[in-house]
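Student: Here is a sequence with its predicted model. Questions after.
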Amino acid sequence: MKTLCLQKHGLFQPLLIIVVLIFSSCVLTSQTNTAEVGDILYYEGFESTNSLQQNGTATIALSDVYAAAGDKSLSVEPVADNNWSGVALRNDSLATPMLPSGKYRLTAKILSPKNTTVGIRVETKDSFGMDTYGSVGSAKVNLVADQWVDVTMDFAVPADHQSVVAIVFHNDDQIPNLHFYLDEVKLLVTGLPLEPKPTPPQEIVFPQWDLSLPSLKDTYKDYFMIGNIISPYQMDLETTAMYKHHYNLVTAENDMKPQYFSPAKGIYLFENADWIIDWAEANDLKVHGHVLVWHSQSARWLNTGLDGKPLTRAEAKSNMEEYITNVAGHFRGKVISWDVVNEAFTDRAGIPTDWKEALRQDVPWYLAYENGADKSKGESGADYIYDAFVFARLTDPGATLFYNDYNETDSWKREAMAMMAEELNAKWKTDERNTEPDRLLIEALGMQAHYWTASLRVQDVEAAIKRFIEAGVKVGITELDIPYGSWTNQHSDPLTAEEERNQARLYAELFKIYKKYASHIDRVTFWGKADSQSWRAKGSPLLFNRAFGAKQSFYAVIDPEGFLSGN
């Protein structure tokens, strides 16, 4: 009999605080790991059956077109709209599952009818119960047309991870019309998991929001709006009460992105976003729309043909106008602002001489607009940005229009963003469609503010704000979080008191600057409500911890000057 103990991290029960003593005896389960080194946990040759499961959006079927052994293989056709679609070996489907501290070897044969790549990754739940996607094991397989490639991937599951979720064969590079075949998939044990150690008694505190804390929105009511993100499944009574206490603005975390609104031309799915709008209206919250035009999480039909090639400039422009007219039109009067274009610029050093040279030129919108551009008229792939803002303005004149990007404090992107706003706003002044000549087209530049404690320089933040003010636009702090560590040295342990204090100092310094330029700042939006609900959860990036308790960063934001004077 194997002992199964509750884990401290990853629990969620917002209704009340309960303190429970968990002892090492815990719960007994009849599941026994009988695997030995060399044992095969999974094998499939796909001759008559398949136990792999669809992951994301993909078409899978047994096929006799190709076979590495026998007569058949598994045909997999994932969509290109995301990088996780494909086929998965789910750990919960195994008679003997993969376990933390175990070592394993995956072997398989993969083929594609054309030269391409296929990704493989191990997905787990880490020590905090957060999803990992490839950090435990991953590979990118380069395929030559019509040739079987033997794949071997060894991986060890960290002892502190809670569980293994799956091994996924996926469209890592988001390749249009990717089609590959799998055969002879095998998973075997190369190292046994460690015996679990007795767990000492521990307290588990079920999260609860403390509504007696000072209100963030009330603290900054004379400065700027304070916002956060939401998803439809999070709108319970406790979260709603917390939201009304601390925030006056909401952004949909995912449900207003193009891939969720319109999977195919002429089809629009507004239900999830409408729930957010209705919830916001019922609770006196304003809504910011995120996002109309983006190269990621987009709808493929907008700018790419069925053959995987860019549409023509005219086709893409027509689709963009249709999409923005339908989406921004549906929410006209219900949102106060839109991120019209998101993350259009590259990351480099230096300062560009022309903002167009700083654009991502390998993304679908740019490629489509470049396809048919009349160079003699000065047309280029960059023109999609102006069109997006014009279509948004004509559809919803009442909304404030943002351009939004990350690494906005780097000189390359800071200058590119400012120059773009200056040039396109000057162009709009003489556009015959402009019925408000004294109003800007790009009215605000969004600073995503996804920082790291190890690299954040508040003087760079101030320099970006000043440059954007010089460009004549408002500034939005749109996705603020500060995880501990750096991109190359990501922090995964709970923060010590000193680490939490260091993080809080940075929040205090930021808000001192935000207050200094408050007359130019539209809003400050945090990208997550508590550390456990953040997309960067490992670094504990937000104002509230995993138990929803206020961290030192919360008090630093409430009183930046006071916090810095005492710390």
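Tutor: Cool, got the structure. Keep in mind it's a predicted model, so treat the numbers as computed, not measured. Numbering: from 1, shown residues only.

Student: all contacts plus neighbour counts: C-alpha atoms, from now on.
Tutor: OK.

Student: Show me the strands in the stretch 301-450 of the chain, by range?
Tutor: 337-342, 400-405, 444-447 (DSSP state E, counting those that start in this stretch).

Student: what does the stretch 151-300 of the chain give?
Tutor: 163-170, 180-191, 202-205, 225-230, 249-252, 286-294.

Student: Quick one: distance of the last one to the chain centre.
Tutor: So that's strand 286-294. 14 Å (CA atoms, centre = their mean, to the nearest Å).

Student: Could you figure out how far it is turned away from strand 400-405?
Tutor: Angle, strand 286-294 to strand 400-405, by axes from the mean of the first three to the mean of the last three CA atoms, to 10 degrees: 60 degrees.

Student: Of all the strands of the stretch 151-300 of the chain, which one comes closest to Ala508?
Tutor: strand 225-230 (15.3 Å; CA to CA).

Student: Included below, for side-by-side comparison, is a second structure:
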Amino acid sequence: MQSGARQALPPAAEMLPQSVSAAERPAGLSSLPIRQRTEAAAMPAPSRASASGSRYSAVRTLPSSGSSQPVSSVSHCIRIPPSVICIRCRYYVLKSCKICRFCCNIAIWLYPLCEIFMGKSIAFGSELCYNNIAAICGNDFESGGVTMKKWKQAAAAVISAVMALQAMPLTGISAADGDLLVTDFEDGDVSAFSKRGDEDTSVIEATTEDAHSGKTCMSVSERSSGWNGPSVSLEAIGCKPGVQYIASAWVKMKWYNTARISMQFTDADGEQHYNNLSSVNSDNAWVEIPAVKFSFSEEMKDVSIYIEAGDSAPMWVDDFSLTAAPVYPIQKDIPSLKNVYADYFKIGCAVTASELAPQSTQDLILKHNNSITLGNELKPDALLSQSASKAYLEETGDNTVPQIKLSGNARTILNFARDHKIPVRGHVLVWYSQTPTWFFMKDYSDDYSDATKWCDKETMLKRMENYIKAVYATLAEEYPDVNFYAWDVVNEAYLDDGKPRQPGKYEDGNGSSAWVKVFGDNSFIEPAFTYARKYAPKGTKLYYNDYNEYATGKLDAVIKMATDLKEKGLIDGIGLQSHLDVRTGPDAYPSANVYASALDKYCATGLDIQVTELDVTIDKNHLDESGFKAQAEYYSAIMDAIASHKDQISAVVFWGTTDDQSWRASQLPLLFDEKYQAKPCFDAIIDGIKYTEPEETDPVIGTTTTAAPVETGLRGDTNEDGIADVVDAVLLARYLAEDDTAVISTVGKANSDVDGKAGLTPDDVTHMLGAIAKLHKM
């Protein structure tokens, strides 16, 4: 493709419809059939509200007819028919857009144009025109390097494109693939939501009693229990396995309560599962349940998401959204971490089934990692089956053989590892946390208060052995081709002072241990390694794993314990979790020197060392360039210390893939951001390392190819941010209008030439917008 020369645009005034006065404008559009609305004017949109997420994710409320006044008197009012595609949410609407609450008229375009040109938040009235914008923005046109003439030319290009879209046939156009269920309930329709079964007493209906936005919301009354609430069948609205979705909602509880978006599904054995996804507290006030990403596997059936609360308080829900998560391509032209460190150690990551759903996450792992840790799916609470254990006890009378089941989520990750021949690091067999307390009860019951129902040491030793045996046997049977090269046998048994944890149960949330409650101390550690050594696959190395491994008391206790087990041939190595915090300046926890000193001591044991859960958080007050710089410097120092012991360290595993999926997401601890872009800390840990990029082997078909530069261009992606959207069309329009501040690279120009003709012209802008509106392909 060729970039071509810039072509002049026609004067803006020639592209504008004639003005219409406010008095001539219809008060509303809802009563007009779509074909009769071509002469109707735009309904007003209120001022922008603060919102996170997308650049244009403003929350808007449609005003009542005639409630909004013009921003200023006008001479050239832009009046575009509203019966078009909403470019912001890509919905074909019959009246005002229910998704983004814009009217589908030129306001959609002027809003991003204003923000991109001036960084302004424009409060639009019922009339929109260049003069209005000029009156609001004042001299910012000049100070920003954008003259009024150039602004008009660029805006005119977009307006022309929108008008061109008007002429395209609208038959068959529907919601974009990404929008599954997004509603503000203004139409009074709550049919997508249902009660959670016959025992749910909820009454679900639309109400105008107290909406968050607009006039209508969904009321959920007469709830008799906390689990009662509105539920949405994912199959019914078109969700598919293996795809990542985003859910959010605004909710109001009548009195103080915790409201949650949760997911329910049935596994392959017919057992029900419930996962809390996102929660928020409400005290008779509207609050937003934070948007949360989720997915489900093919093995999961009857999947639904629902909103529940802590008790039976009446609930109101508004602005519910369930959409497909955006897809961002990875950077293919940066070094591969596993290749950079090929002469040092494995480079791994932890991943959950939901996290693995997007193709981009899979691509990121395949490019950079040669080790995978299942984030949660091989932990005891994910494997143990209470119902099956009870059934086995009732059938045999033997209470020493707990039953396990490999979940669909575990299979999703293990299938990926098998298909791409990626070694797996098993995590974890014996742990105080995420091990259900019923596992320690004689009858596997949930009655923890009766001290007589707790198992004794002998019973728990038998259960431990049978559990470990079952885990290894199940994985060997179902995944004989997966290389489980390492396993964490015991996890986090010591406090920072080197003492055992306090006795108790993990559900209390205070770090107490049911293992210590039964055994009285950490004497369960050696039997765990004994059984693991007995049943682990040949070649699998066994590790003790812990965090705050640099704390003096814990460091001494772990080294003593591991040295004793080493002498007995029961342990192969120590896992250093390495959840670190750069903070600012000398306040890093720990300092790079303290971490390096601890690493020296662990390596001196002669045991294999693995860094198992590495992440580095940034100070919440410095989530900016200074914070990223400090993070990069700290990561570099930590990796330098690790690399200096490459003969004693066999793997470095990062705990997650991208910042937004991290368990510490709010402090951006990983190497890649939510758009799969490498952060400064990525560059910092590869800088100065000499390596040879090997030939790349296709992991699926096994063919070998010579590595070559990869074309990273995406059609329509003018600014090369990995997405083709309205921002790209605006940038191209500015460039064509000879706006000197609109800079487009060679690749960006090639990406922008989308209309099939040589050279960049206004037709490329029109073509982009049509593709964004789903009227044709890019």
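Tutor: It's in. Please read all numbers here as calculations on a predicted model, not as lab measurements.

Student: ok so, going back, please tabulate the strands of the stretch 301-450 of structure 1 in TSV, including the columns distance to Thr190 of structure 1.
Tutor: Formatted as TSV, the strands of the stretch 301-450 of structure 1 follow (distance: least, CA to CA, whole Å):
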stretch	distance to Thr190 of structure 1
strand 337-342	45
strand 400-405	45
strand 444-447	47
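
Student: As a markdown table, the ones you listed with mean neighbour count and distance to Arg121 of structure 1 would be great.
Tutor: Below are the strands of the stretch 301-450 of structure 1 laid out as a markdown table (neighbours: other CA atoms under 10 Å; distance: least, CA to CA, whole Å):
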| stretch | mean neighbour count | distance to Arg121 of structure 1 |
| --- | --- | --- |
| strand 337-342 | 23 | 28 |
| strand 400-405 | 26 | 28 |
| strand 444-447 | 27 | 32 |
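
Student: For Leu6 of structure 1, find the nearest of the strands of the stretch 151-300 of structure 1.
Tutor: Closest among the strands of the stretch 151-300 of structure 1, using CA to CA: strand 202-205, at 9.3 Å.

Student: ok, for the equivalent of Tyr323 of structure 1 over in structure 2, nearest residue in space, not its chain neighbours?
Tutor: Structural alignment (TM-score structural alignment) places Tyr323 of structure 1 against Tyr467 in structure 2. Once flanking residues are discounted, Tyr467 of structure 2 sits nearest to Pro402: 6.3 Å by CA to CA, 6 or more residues apart in numbering.

Student: Report how many residues lie close to the one you found.
Tutor: Counted with other CA atoms under 10 Å, the neighbours of Pro402 of structure 2 add up to 24.

Student: Ser30 of structure 1 now?
Tutor: 9.

Student: what about the closest residue to it other than its chain neighbours, distance to Leu28 of structure 1?
Tutor: In this structure, Ser30 of structure 1 finds its nearest non-sequential neighbour in Met1, 5.3 Å apart by CA to CA, 6+ apart. Per CA to CA, to the nearest Å, Met1 of structure 1 is found 7 Å from Leu28 of structure 1.

Student: do the same with Met225 of structure 1
Tutor: 51 Å.

Student: When those two are compared, which one has more neighbours?
Tutor: Met225 (20 against 11).

Student: how about that one, what's its match in structure 2?
Tutor: Aligned partner of Met225 of structure 1 by TM-score structural alignment: Lys346.

Student: tell me the contacts of the closest residue to its match other than its chain neighbours?
Tutor: In space, Lys346 of structure 2 comes closest to Ala651 once its chain neighbours are excluded; the distance is 4.4 Å by CA to CA, 6+ apart. Applying CA atoms under 8 Å, 6 or more residues apart in numbering to Ala651 of structure 2 gives the contacts Phe345, Lys346, Ile347, Gly348, Ile609, Gln610, Val611, Thr612.

Student: Does the second one touch Val652 like I think?
Tutor: Yes: using CA atoms under 8 Å, Lys346 of structure 2 is in contact with Val652, at 6.1 Å.

Student: still on that earlier bit, can I get the strands of the stretch 151-300 of structure 1 in a markdown table with distance to Ser215 of structure 1?
Tutor: Output for those, formatted as a markdown table (distance: least, CA to CA, whole Å):
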| stretch | distance to Ser215 of structure 1 |
| --- | --- |
| strand 163-170 | 38 |
| strand 180-191 | 52 |
| strand 202-205 | 23 |
| strand 225-230 | 10 |
| strand 249-252 | 14 |
| strand 286-294 | 17 |
